[in-house]
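[1] Here you go, sequence then predicted model.
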Amino acid sequence: MTQLLLTLLWVYYNPYEDGTRVAIPEYLNIVRYLLFRFLAWGLFWCLLVALPSKRVLRYILAVVAVVLILMPFMYELFMLKMYHVLYNDSLADIMLSTNSREGVEFFKAIMGGTDFLWVLFITGGIVGVTILVGCLLRKYEAHWASYTRLAFIISLICVVYGVVALQLSAMEQYYGGVTISKVRSSSYERFFWETRKSLDNVRNIEQAIHNQAEAFNKLVIESQDSPFNRPVTIVLILGESTSSLFMHGYGYPLRTTPKLDSMEREGQIVRFRDVVSPASSTILSNTRSLTYYTMEDGGKPWYQFPTLLSVMKRAGYKTAWVTAQDAMGMHSMVHLFGSTADTLLGTPGTIPTDAAGYYDLDLPPRHDGQLLDILLHRDQMEGGAGFFEVVHQMGCHEYYGDRFPKEFEYFHPEDLPQRRGEKKDRYLLDYLNAVYYNDFVTVSIIDRYKSEDALVFYFSDHGEVVYNDPSSPDFRGRAFHRVGVSVPFYAYMSPSLRRDYPEVWERLIGAKDLPYETDLFTHTLTGLLGIRTKYTNPSYELFSNSYRKDRPRVVVGLEGSYMPLK
């Protein structure tokens, strides 16, 4: 029953491309096809519990069966309610890039939310029905007990046929290189085969990283004509889950970004008006922003393209990755990118020396202000044509209340332009205070480089929806249209560079009103620095006269599909 419900809900939430819903006869066809196969899984668990002769063992197996039935169901039901997706390899990638601390924070964030309560309500209803059926079976056991042996044989045949049929179908799709069909699989096939596909990706990435290391000397810089005639410091402040729609500089009514706003008024920083990220998750977004991979290359794996760090190193820059995010996770940004930098530094607890210490959830609160103590400067690096540093923030990542020190709890319920109830107000206030603190940290980082020749960029990996989606006003989380991928993008040049290279500053200012997607950042930065490779395409470079401002912007969803920006 649980698996059939998931499939029918997925069909309901995913209409045809023209927006029309699936017709009733097609629902009936799906039920006809899946009912017997899903029944086989139910019979499998029943047989597993019934086989042992000892009651204690039956009870233990019953508990295991309930957990293995309900946990995948509740997870997929939650994903359906929030994002209209079932488990797939993209979700597996995200889970593999998530560490225990982020998992605990995410669970804290969803606890008590309407979607979470909806899942509990549905699950409770199914458990209740199951208990009722069990009581009825025990009450009328005398009427069916004599058919136990026949029922066992029929059930065993059904299990063998139904479960094997599902596995063969899933196996065929896996080895065919396609996503497991949502109407031809249960949670078990999806979790096994899609996770296996993600682990295949991990092995491919590891091999690609190894190959990139071997091929580093073969990466040809065709030309290098920097607009700066002396070594400079390039800093990328990489934000996290910070939506421009909650920033005062982008039109939000509360003064959530007073320091960035002040710098913009004084002409010290350029704010780019219309910027979106290529995805609404860190792994799907940064693997595009930090490589030559673009949305036009959607059919190819991102790891077949040079990373921004590798190109900068090849161009002679010393590189560093400074992070406030955890290093654990097969797809963590430190593992995929930071580990290839010349220098890797992290705030306390992010880059552990042993796994046991890392999984201590009693670590002190981690705030981005701790990054200020470990920032690097060009005069600390020996040699090089310049210095390139990525500063990866925790930004506004859930759980928002843990993202800022209590002294930065600036906004209160009476400040909100619209009240939504105590719980929703608290959730939104935590996000606004996280944005407010992020403004302080970002400008503080910039201030550390104002006395040297420095060019600083800041953008967030993706946005966040916090009750501001007009089509779903009670929704909070990730979305694949503009409200979920609108991100801030700023550029700063230190006074010495603005004075000596006014033409570069004018190029930045001249692009501030152009539409942009951050999957082009590697192209944009290397183009600005005059670094040319075989991947160079001036139409992808925001500060180039050849930039294609009418380029269609596309967003990748949690199922890996590409959708036009809406």
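    Happy to help now that I have it.
[2] CA only for contacts and neighbour counts going forward, please
    Will do.
[3] Just the helices from the stretch 251-400 of the chain, written as ranges.
    Here the stretch 251-400 of the chain has its helices, by DSSP state H, counting those that start in this stretch, at 258-265, 282-289, 308-314, 333-336, 355-358.
[4] With the stretch 401-550 of the chain instead?
    422-447, 482-485, 495-500, 502-510, 521-528.
[5] Make JSON lines out of these and add distance to residue 94 and mean neighbour count.
    Converted to JSON lines, the helices of the stretch 401-550 of the chain look like this (distance: least, Cα to Cα, whole Å; neighbours: other Cα atoms under 10 Å):
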{"stretch": "helix 422-447", "distance to residue 94": "22", "mean neighbour count": "20"}
{"stretch": "helix 482-485", "distance to residue 94": "17", "mean neighbour count": "25"}
{"stretch": "helix 495-500", "distance to residue 94": "39", "mean neighbour count": "15"}
{"stretch": "helix 502-510", "distance to residue 94": "34", "mean neighbour count": "16"}
{"stretch": "helix 521-528", "distance to residue 94": "22", "mean neighbour count": "23"}
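[6] wait, which of those helices is closest to residue 287?
    With Cα to Cα as the measure, helix 521-528 is the member of the helices of the stretch 401-550 of the chain nearest residue 287 (10.6 Å).
[7] Please report the distance of the residue nearest to residue 547 when sequence neighbours are not counted from residue 552.
    Take residue 547 and drop its neighbours on the chain: the residue closest to it by Cα to Cα, 6 or more residues apart in numbering is residue 539, 4.0 Å away. Remark: distance between residue 539 and residue 552 (Cα to Cα, to the nearest Å) = 12 Å.
[8] Next: residue 157.
    In terms of Cα to Cα, residue 157 sits 53 Å off from residue 552.
[9] Take the helices of the stretch 401-550 of the chain and write them to a markdown table, including distance to residue 57.
    Shown next, in a markdown table, are the helices of the stretch 401-550 of the chain (distance: least, Cα to Cα, whole Å):
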| stretch | distance to residue 57 |
| --- | --- |
| helix 422-447 | 43 |
| helix 482-485 | 49 |
| helix 495-500 | 74 |
| helix 502-510 | 69 |
| helix 521-528 | 58 |
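[10] In addition, the following structure is provided for comparison:
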Amino acid sequence: MAVRASVEYFSDAKKLDQYAKNKIGNFNNVSKNFDSNEQEVYVIIIGESTARGHLGIYDYYRNTTPLLESINDELLVYNNVISPDTYTIATLTKAFTLGNYENTQAKFEGSIIQLLNQAKFKTYWVSNQNPIGVNDSHVTKIGLGSDKSYFLNIKRAQEKTIFDEVLVKKLDEILKEEGHKKVIFLHSLGTHFNYKYRYPESFNFFNNDIPKSNFKKQVVYDEINAYDNAVRYTDFFINEVIETTRKRNVKSFVLYFSDHGEEVYENSEFYGHFRDENLTKNLYEIPMVLWCSEKYKISKKIFPKLNSKYMIDDLFHSIADLVDVKADEVDSTRSIFSEYFKERNRIVRDSIDYDVYFE
């Protein structure tokens, strides 16, 4: 089993090399109506290991998202979004390509970055994750399809690393560059273990508190407190991205989602997101939040279906819809932002019907 998995991993990695070599893909009848005088800036934040249930904006009992809550009336907060799997490669290689649980091999048939390039956007991939780790190299290959890619961190997530605000500084630099049509992907470390390394000391907010948990141990309390501090820092980071984008006063949006969730001693006595552990909702339930500028709202109508069942293996189609790019391969029924969106079965871990399993 291990040998077969290893062979498959390296085989997939070789196939994904195409994304850096062929940056426009092979999409058919691509169209995008541009106003040459209007600036467009679209930012997509890829979160990491963040369970929806730990965000105050989703009614968590702790105040983990004070800044997002302060602009709640400007946000579309999606309440029923899940990830198709519990690790980065399995989720993002579907989310950013034509791949989905019905056809996993379609992940080699085209990426959202290729589509954006073909539609004449200038694309950027800015990552605070180690580009050569086992967990991230497949995703890196998709990111290398962008016009410009930056990898700001060479350490593993388990180590003490630079914080996600470095992505905000790079975003600000990119926004000052020439070019009117930009899509910028920010790949954050989010709340990835080791949780205590994901935030500066000034965000050590939940310190000696005793959090709610069925497991009454100090080590449990320490991990939950550290995780919630990391969520609170993520709130700061997302807000900084929104405010940096807002200052440009252009047609823009910021879309945030997490690649998968995390179990932190709530439904099971463990923390992390390992695929072979017991299934819990926290492994799959993820936040997804959209902020749009006033100029964007004037030109583009979004149909907010905040409680609809949605899985991010369809994110390719949803992003294409948000930036108003059309192609034969784009399916509006798979975009949660579209009036034509249709709910579908949500199959996780390759074969489990999520909504039946957790009913």
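    Yep, it's here. What you see is a predicted model, and the numbers here were worked out from it, not measured in a lab.
[11] what's the residue nearest to the spatial centre of structure 2 in contact with, if anything?
    Centroid-nearest residue in structure 2, with Cα atoms, centre = their mean: residue 46, separated by 2.9 Å. Taking Cα atoms under 8 Å, 6 or more residues apart in numbering, we find residue 46 of structure 2 in contact with 185-188, 256-259.
[12] and the equivalent of it over in structure 1, which of the three is it?
    Using TM-score structural alignment, the equivalent of residue 46 of structure 2 in structure 1 is residue 238. Under DSSP: H, G, I helix; E, B strand; the rest coil, the three-state class of residue 238 of structure 1 is strand.
[13] Now do the contacts for the residue lying closest to residue 238 of structure 1 once chain neighbours are set aside.
    In space, residue 238 of structure 1 comes closest to residue 392 once its chain neighbours are excluded; the distance is 4.8 Å by Cα to Cα, 6+ apart. Going by Cα under 8 Å, 6+ apart, residue 392 of structure 1 touches 237-240, 321-325.
[14] mind checking which of the helices of the stretch 251-400 of structure 1 is nearest residue 512 of structure 1?
    Among the helices of the stretch 251-400 of structure 1, helix 258-265 comes nearest to residue 512 of structure 1, with 11.9 Å by Cα to Cα.
[15] where along the stretch 51-200 of structure 1 do the helices fall?
    Assigned by DSSP H, counting those that start in this stretch, the helices in the stretch 51-200 of structure 1 fall at 55-83, 89-96, 100-110, 114-139, 141-144, 148-175, 187-215.
[16] of all those helices, which gets the most neighbours per residue?
    For the helices of the stretch 51-200 of structure 1, the largest average neighbour count (mean count of other Cα atoms under 10 Å) is found in helix 89-96, namely a mean of 20.
[17] isn't residue 255 of structure 1 right up against residue 262?
    No - the criterion here is Cα atoms under 8 Å, and residue 255 of structure 1 misses it with residue 262 at 11.0 Å.
[18] Tell me which of those two has more neighbours.
    Neighbour count, other Cα atoms under 10 Å: between residue 255 of structure 1 and residue 262, residue 255 has more, with 16 against 13.
[19] and that one, what pairs with it in structure 2?
    Aligned against structure 2 by TM-score structural alignment, residue 255 of structure 1 finds its counterpart in residue 63.
[20] and the residue nearest to its match when sequence neighbours are not counted, what does it touch?
    In this structure, residue 63 of structure 2 finds its nearest non-sequential neighbour in residue 56, 5.3 Å apart by Cα to Cα, 6+ apart. Contacts for residue 56 of structure 2 (Cα under 8 Å, 6+ apart) come out as 62-66, 69.
[21] Now do residue 56 of structure 2 against residue 163 of structure 2, distance only.
    21 Å.
[22] Map residue 400 of structure 1 across to structure 2 for me.
    Residue pairing (TM-score structural alignment): residue 400 of structure 1 is matched to residue 195 of structure 2.
[23] and what of residue 277 of structure 1?
    Aligned by TM-score structural alignment, residue 277 of structure 1 pairs with residue 83 of structure 2.
[24] which residues sit in contact with its match?
    Counting by Cα under 8 Å, 6+ apart, residue 83 of structure 2 makes contact with 91, 259-261, 284-286, 311-313, 348.
[25] Could you identify the most distant pair in those?
    The two members of the contacts of residue 83 of structure 2 with the most space between them (Cα to Cα) are 261 and 313, at 14.5 Å.
[26] higher neighbour count, these two?
    Neighbour tally, residue 261 of structure 2 and residue 313, criterion other Cα under 10 Å: the higher count belongs to residue 261, 31 against 28.
[27] so the more buried one makes contact with residue 86?
    Yes - counting by Cα under 8 Å, residue 261 of structure 2 touches residue 86, with 6.9 Å between them.
[28] Which residue ranges of the stretch 151-300 of structure 2 form strands?
    Residue ranges of the strands in the stretch 151-300 of structure 2, as given by DSSP state E, counting those that start in this stretch, are 181-187, 251-258, 263-264, 271-272, 288-292.
[29] right, and the ones you listed - which one's nearest residue 205 of structure 2?
    It's strand 263-264; of these, that one is closest to residue 205 of structure 2 (Cα to Cα) at 17.6 Å.
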